[in-house]
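> Generate a structure from the sequence data that follows.
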Amino acid sequence: MKAVFVFVFILLVSACSSTPNRGTNNPTEKVALDNTTAVKNQLMQLHSEWKGTPYRFGGMSKRGVDCSGFVALGFNDKFGIKLPRTTDEQRSVGKSVSKSQLREGDLVFFKTGWSTRHVGIYIGNNQFLHASTSQGVMISSLNNSYWKQKYWLSRRL
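Just a heads-up that it's a prediction; the model follows:
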């Protein structure tokens, strides 16, 4: 009899509970990638949080991060999207998008050597956010002579 009373009590108490409001004022709410203004804001916040973090091959922290690690950490943190760890794996996610159709949040890939690949996140205005081997986390231009020559492909998640 006591077990039935406890069960009924729990049922009544849980029936009165509610879920927290997940409205736009909730700072933990993740942004949809089709909302370009919100995506740009999240990416600029990501930049301010990571700017200058040194490049470290295999790194996954603010002590040092590589390009694909930065992209994976950023997408998980800002958009709740879990991406594969490596550039090679990341180039297979989403769908192909032409350079002329890029929008905020698209992944941009570069062939920087015979077998070396690099990835960044497009932020609009022909710019992308990435972990540079020479300057750490930074914003670069797709129109920069180096990156323009090395551009390979883009993917939209």
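
> make it CA atoms for all contacts and neighbour counts henceforth
OK.

> thought residue 94 was touching residue 108?
No. In terms of C-alpha atoms under 8 Å, residue 94 does not count as a neighbour of residue 108; the distance is 11.9 Å.

> list residues touching both of these two?
Counting by C-alpha atoms under 8 Å, 6 or more residues apart in numbering, the residues touching both residue 94 and residue 108 are residue 155.

> So the two - more neighbours on which side?
Just comparing residue 94 and residue 108: by other C-alpha atoms under 10 Å the higher neighbour count belongs to residue 108, 24 against 13.

> Let's see this one next, to set against the first:
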Amino acid sequence: MKLRNVLAGILLGGALAITGIVAPLPGNHEVAQAKWSQSRADHVISVGKRYLGTPYKFGSPSSTTRTFDCSSFVQRVYKVAVNKSLPRTSRAQATVGQTVSKSNLKKGDLIFFKASPTTKSKRITHVAIYAGNNKLLHTYGKPGVTFSTFKGTSWEKRVVTAKRVL
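Sure, this is the predicted structure:
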């Protein structure tokens, strides 16, 4: 197989397009793709950690890193870590990516929440990054950018949806 065809296949997400026919690359490409995604997710969390303790301010503009609200934090982290442009608000961010269930969360997934565990409304009011190991990386109120426990807490009871954007 010519190198040009292999490179074209890599650029097309791991599939070779030869005169309209798409075929998977031979070998362990699926394993390599999984490691690549894990690497990106790890980098997202690493970049997010740089901002631990940064104060929360509702409506904080995207242009600053002195303060964040939940969606400007997620927007900044994804742009810096993986050059992924996300919309500005949590509700708009919830329209991007592939929907995943709580039981299939992976590091780097975005989780969207409603205001209260008891409200019937599904109106999204908050977004966090799933950091793995039952932790959320996000910002709110007094702690600012922080890690929070997810399962068995109010956060888990408030989930509206989750999205995979990596």
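
> if I pick the most centrally placed residue in structure 1, what's in contact with it?
The residue lying closest to the centre of structure 1 (C-alpha atoms, centre = their mean) is residue 75, at 2.1 Å. Shown in contact with residue 75 of structure 1 (C-alpha under 8 Å, 6+ apart): 81-83.

> Tell me the counterpart of it in structure 2.
For residue 75 of structure 1, the aligned position in structure 2 is residue 78, judged by TM-score structural alignment.

> ditto for residue 112 of structure 1
Matched to structure 2 by TM-score structural alignment, residue 112 of structure 1 sits across from residue 115.

> for structure 1, what spans make up the helices?
2-15, 36-50, 67-79, 87-90, 145-150 (DSSP state H).

> Check these for me and report the most buried one.
helix 67-79 (a mean of 22; mean count of other C-alpha atoms under 10 Å).

> Superposed on structure 2, what's the mean shift for that helix?
Compared with structure 2 after fitting, helix 67-79 of structure 1 deviates on average by 0.4 Å (mean C-alpha distance after the TM-score superposition for structure 1).

> and the angle for the strand ranked longest in structure 1 with helix 67-79?
If each strand of structure 1 is counted by residues according to DSSP state E, the longest one is strand 117-124. Here the directions of strand 117-124 of structure 1 and helix 67-79 differ by 40 degrees (axes from the mean of the first three to the mean of the last three C-alpha atoms, to 10 degrees).

> residues in contact with strand 117-124 of structure 1?
By C-alpha under 8 Å, 6+ apart, the residues outside strand 117-124 of structure 1 that reach it are 40, 43, 67-68, 71, 87-88, 102-112, 128-131.

> what about the strands in structure 2?
Using DSSP E, strands in structure 2 cover 15-18, 21-24, 98-99, 110-113, 126-132, 135-140, 144-149, 159-164.

> so which of the ones you listed gets nearest residue 51 of structure 2?
With C-alpha to C-alpha as the criterion, residue 51 of structure 2 lies closest to strand 144-149 of the strands of structure 2, at 6.4 Å.

> so the closest one aligns onto which residues of structure 1?
Strand 144-149 of structure 2 lines up with residues 136-141 of structure 1 when matched by TM-score structural alignment.

> Mind listing what's buried along that stretch?
Using 16 or more other C-alpha atoms under 10 Å as the test for burial, stretch 136-141 of structure 1 gives 136-141.

> Mean per-residue distance, it versus structure 2.
By mean C-alpha distance after the TM-score superposition for structure 1, the fitted stretch 136-141 of structure 1 averages 0.8 Å away from its aligned residues in structure 2.

> before we move on, the earlier item: to residue 31 of structure 2, which of the strands of structure 2 lies closest?
Set against residue 31 of structure 2 and scored by C-alpha to C-alpha, those come closest in strand 21-24, at 12.7 Å.

> The closest one aligns to what range in structure 1?
On the basis of TM-score structural alignment, strand 21-24 of structure 2 is assigned to no residues in structure 1.

> ok, average deviation of the longest strand of structure 1 from structure 2?
Overall, strand 117-124 of structure 1 averages 0.8 Å from its counterpart (mean C-alpha distance after the TM-score superposition for structure 1).

> Can you give me the buried ones in that strand?
Of the residues in strand 117-124 of structure 1, those scored as buried under the neighbour-count criterion (16+ other C-alpha under 10 Å) are 117-124.

> That strand vs strand 136-141, what angle?
Calculated by the same axes, to 10 degrees, strand 117-124 of structure 1 forms an angle of 60 degrees with strand 136-141.
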